[in-house]
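J.: This is the structure alone, sequence omitted:
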């Protein structure tokens, strides 16, 4: 089913089971950033209510939603959107069709910035009032490179086996995306970041093209999975080194 069909089905279910609850519905993530890939991407949403949503109602609404693609997201109030998400309480969220009553899933500056940049309004104001703070987002992006991606790379290195396609796409495009976000001062998509890396990081074209191929389609760039593993690990070392990529001065 298409993104529009699934979002419309959700709104119909919400209006039948909880009339008046959902005052705004916005699509963020890959849909908003122009990088939605059928069969690969999930549909990320932010549902806006006047008062905090009751988790029981949220469960009823999502109980019979399509299993794939996942319709993942969170329930917030208009006041939540106007404030720093770090200062607001947790609330209902849906992740891989599981409702989490009190969750911080996607309640962060990345989501708020994507909504402000390019959120797709299915219901509510086209451009709702959303809190943004680029210096804070840049700081958390740098912290994410150190606290998540560097340990993730070390864990991969400790596994003496070939790696599947997921690890290649997730690693190459994930790290490239954060670097590109820091350079452009906006949240960018994985595919856009991959194309940026192709232009900016000479000598690494093969592994970057392979990551883009896994996400977007096309012929494989490797026949030997262990060669691909070695190139992935080497690229991660390069991209995570502040003195490595040519944009290093921009991301400090």
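T.: Alright, I've got the coordinates. Only a predicted model underlies this, so the values are computations on that prediction, with no experimental measurement involved.

J.: switch to C-alpha atoms for all contacts and neighbour counts from now on
T.: Fine.

J.: could you show me where the helices are in the stretch 51-200 of the chain, in order?
T.: All helices of the stretch 51-200 of the chain, identified by DSSP state H, counting those that start in this stretch, fall at 55-62, 78-81, 109-118, 134-144, 150-157, 165-184, 190-200.

J.: Setting aside sequence neighbours, what's the nearest residue to the spatially most central residue of the chain?
T.: With distances taken as CA atoms, centre = their mean, residue 29 lies nearest the centre of the chain, 5.1 Å away. Leaving aside its sequence neighbours, residue 29 sits nearest to residue 44 (CA to CA, 6 or more residues apart in numbering; 5.6 Å).

J.: Just checking the distance from the helix or strand that neighbour falls within to the centre of its chain.
T.: If you go by DSSP states H and E, residue 44 is part of strand 43-49. Mean-position distance between strand 43-49 and its chain equals 14 Å (CA atoms, centre = their mean, to the nearest Å).

J.: again, but for stretch 61-73
T.: Centroid displacement of stretch 61-73 relative to its chain, using CA atoms, centre = their mean, is 17 Å.

J.: cool, and stretch 48-58?
T.: Centroid separation for stretch 48-58 versus its chain: 23 Å, with CA atoms, centre = their mean.

J.: Show me what that stretch is in contact with.
T.: 17-18, 21-25, 75-78, 91-92, 99-101 (CA atoms under 8 Å, 6 or more residues apart in numbering).

J.: let's go with 7 Å and repeat that
T.: 18, 21-25, 75-78, 92, 101 (CA atoms under 7 Å, 6 or more residues apart in numbering).

J.: Buried residues in it, which are they?
T.: By neighbour count with 16 or more other CA atoms under 10 Å, stretch 48-58 contains the buried residues 48-49, 52-53, 55, 58.

J.: Please apply the same query to stretch 210-220.
T.: By 16+ other CA under 10 Å, the buried positions in stretch 210-220 come out as 210-215.

J.: Out of the residues you listed, the closest to residue 239 would be?
T.: residue 211 (14.3 Å; CA to CA).

J.: Next up, the contacts around that closest one.
T.: Contacts of residue 211 (CA under 7 Å, 6+ apart): 168-169, 172-173.

J.: now those residues: which count as buried?
T.: The buried subset of those (16+ other CA under 10 Å) comprises 168-169, 172-173.

J.: can you put those in JSON lines and add distance to residue 153?
T.: Shown next, in JSON lines, are the buried ones among the contacts of residue 211 (distance: CA to CA, whole Å):
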{"residue": "168", "distance to residue 153": "11"}
{"residue": "169", "distance to residue 153": "13"}
{"residue": "172", "distance to residue 153": "11"}
{"residue": "173", "distance to residue 153": "13"}
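
J.: helices or strands next to the helix or strand harbouring residue 233 in the packing?
T.: Counting by DSSP H and E, the element that carries residue 233 is helix 225-240. In terms of contacts (3 or more CA pairs under 7 Å, 6 or more residues apart in numbering; DSSP states H and E), helix 225-240 is packed against helix 150-157.

J.: One more to weigh against that first structure:
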């Protein structure tokens, strides 16, 4: 993988990791960048930075000092603190871990980043190691047996067990609304972009950006190309206006994704 991070990400993480080392010496052996910053889909002023902090000891005594550092980070530097042993065991064997959500450090959170998606991103991410007064960035070399298979299986089940009911609920909520009534952009983006990303994961066992997933979905379903383009533009900060008709189209696309999962 290319180790080139967006400049704002590299600068923010370098400052953060150096201060983190000062506050908790010897705690973090490496920091693996995941999420949009690693997939080329990070947007300044919109995206957070997601990181797996690989630690050498139980960080419980260090968390009080680190909580303000996360809270004051801009953009927010979120993620999870894991030992190498926990990473080796896999997400199914890690019940809870310190995690940071929107700048808030929680000492023991279940779920969240403890998924096969994170473990797959550990294989394709970019890792930083503090070296003196700088951070050295290299591709990760993590490999975990059957990660892609676990991830694809989970993506399929998520489409059926989570997203199909979401589609039903969203359709019911829109039933009495006119086609031109306004709808929150976040709602349309969520309905349109999240399921198509799971389709890509289900079929390839890889984590792709929402932008890349939208490109693939537009090629597969050209009738949704305009909606997907506007959703991607809105997510990047180029604000769009969405109405009920757009939300209903996003639900139709969601149902096409579920149909693929049921094959």
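T.: Done, it's in. Nothing here was measured: the structure is a model prediction, and the numbers come from that model.

J.: Can you give me the TM-score here?
T.: Here the superposed chains carry a TM-score of 0.86, computed using TM-score structural alignment, normalised by the length of structure 1; 241 aligned residues with a CA RMSD of 2.3 Å.

J.: which pair in the buried residues of stretch 48-58 of structure 1 spans the largest distance?
T.: 48 and 55 (13.8 Å).

J.: dump the residue contacts of whichever residue in structure 2 pairs up with the residue nearest to residue 29 of structure 1.
T.: In the superposition onto structure 2, residue 44 of structure 1 corresponds to residue 50 when matched by TM-score structural alignment. Shown in contact with residue 50 of structure 2 (CA under 7 Å, 6+ apart): 33-35, 77-79.

J.: Kindly report the same for residue 195 of structure 2.
T.: Going by CA under 7 Å, 6+ apart, residue 195 of structure 2 touches 159, 254, 257.

J.: so how far is residue 199 of structure 2 from residue 37 of structure 2?
T.: 21 Å (CA to CA, to the nearest Å).

J.: How about residue 112 of structure 2?
T.: Distance of residue 112 of structure 2 to residue 199 of structure 2, computed by CA to CA: 20 Å.

J.: and these two? which has more neighbours close in?
T.: The residue with more neighbours, out of residue 112 of structure 2 and residue 199, is residue 199; 23 against 14, by other CA atoms under 10 Å.

J.: Give me the nearest residue to the counterpart of that one in structure 1, chain neighbours excluded.
T.: In structure 1, the residue matched to residue 199 of structure 2 (TM-score structural alignment) is residue 179. Once flanking residues are discounted, residue 179 of structure 1 sits nearest to residue 251: 7.1 Å by CA to CA, 6+ apart.

J.: And for residue 14 of structure 2?
T.: Nearest non-adjacent residue to residue 14 of structure 2, counting by CA to CA, 6+ apart: residue 135, 5.9 Å away.

J.: who's in contact with that neighbour?
T.: 14, 128-129.

J.: Name the member of these with the most neighbours.
T.: Taking other CA under 10 Å to define a neighbour, the member of the contacts of residue 135 of structure 2 with the most is residue 128, carrying 24 neighbours.

J.: Enumerate every residue touching that one.
T.: Contacts of residue 128 of structure 2 by CA under 7 Å, 6+ apart are 30-32, 135-138.

J.: and with 6 Å instead?
T.: Shown in contact with residue 128 of structure 2 (CA atoms under 6 Å, 6 or more residues apart in numbering): 30-31, 135-137.

J.: Of those, which ones are shared with structure 1?
T.: For the contacts of residue 128 of structure 2, the contacts that are reproduced in structure 1, applying both residues aligned by TM-score structural alignment, their matches' CA atoms under 6 Å, are residue 31.

J.: what's the closest of the contacts of residue 128 of structure 2 to residue 70 of structure 2?
T.: residue 31 (14.1 Å).

J.: Three-state assignment for that closest one, please.
T.: strand (DSSP: H, G, I helix; E, B strand; the rest coil).

J.: which residue in structure 1 lines up with it?
T.: Matched by TM-score structural alignment, residue 31 of structure 2 corresponds to residue 25 in structure 1.

J.: Then residue 168 of structure 2?
T.: Checking TM-score structural alignment: residue 168 of structure 2 goes with residue 154.

J.: gap between its match and residue 160 of structure 1?
T.: The value you get for residue 154 of structure 1 to residue 160 of structure 1, if CA to CA is used, is 12 Å.

J.: Which residue of those two possesses the greater neighbour count?
T.: Neighbour tally, residue 154 of structure 1 and residue 160, criterion other CA under 10 Å: the higher count belongs to residue 154, 13 against 9.

J.: In PyMOL, select just the buried ones from the contacts of stretch 48-58 of structure 1.
T.: Of those, the buried ones go into a single PyMOL selection, burial set by 16+ other CA under 10 Å:
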select buried, resi 21+22+23+24+25+75+76+77+78+92+101
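
J.: JSON lines for the contacts of stretch 48-58 of structure 1, including distance to residue 150 of structure 1?
T.: JSON lines is the format used below for these (distance: CA to CA, whole Å):
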{"residue": "18", "distance to residue 150 of structure 1": "44"}
{"residue": "21", "distance to residue 150 of structure 1": "42"}
{"residue": "22", "distance to residue 150 of structure 1": "39"}
{"residue": "23", "distance to residue 150 of structure 1": "40"}
{"residue": "24", "distance to residue 150 of structure 1": "37"}
{"residue": "25", "distance to residue 150 of structure 1": "35"}
{"residue": "75", "distance to residue 150 of structure 1": "31"}
{"residue": "76", "distance to residue 150 of structure 1": "32"}
{"residue": "77", "distance to residue 150 of structure 1": "35"}
{"residue": "78", "distance to residue 150 of structure 1": "36"}
{"residue": "92", "distance to residue 150 of structure 1": "30"}
{"residue": "101", "distance to residue 150 of structure 1": "31"}
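
J.: quick one: which of the contacts of stretch 48-58 of structure 1 is nearest residue 195 of structure 1?
T.: Distance to residue 195 of structure 1, by CA to CA, is smallest for residue 25 among those, at 30.4 Å.

J.: Test my guess that that closest one contacts residue 120.
T.: No - Residue 25 of structure 1 sits out of contact with residue 120 when judged by CA atoms under 6 Å, with a separation of 8.4 Å.

J.: and the residue nearest to residue 179 of structure 1, how many neighbours?
T.: Applying other CA under 10 Å, we find 17 residues neighbouring residue 251 of structure 1.

J.: I'd like the distance between it and residue 136 of structure 1.
T.: For residue 251 of structure 1, the distance to residue 136 of structure 1 equals 13 Å [CA to CA].

J.: Need the counterpart of residue 105 of structure 2 in structure 1.
T.: Aligning on TM-score structural alignment places residue 105 of structure 2 opposite residue 99 in structure 1.
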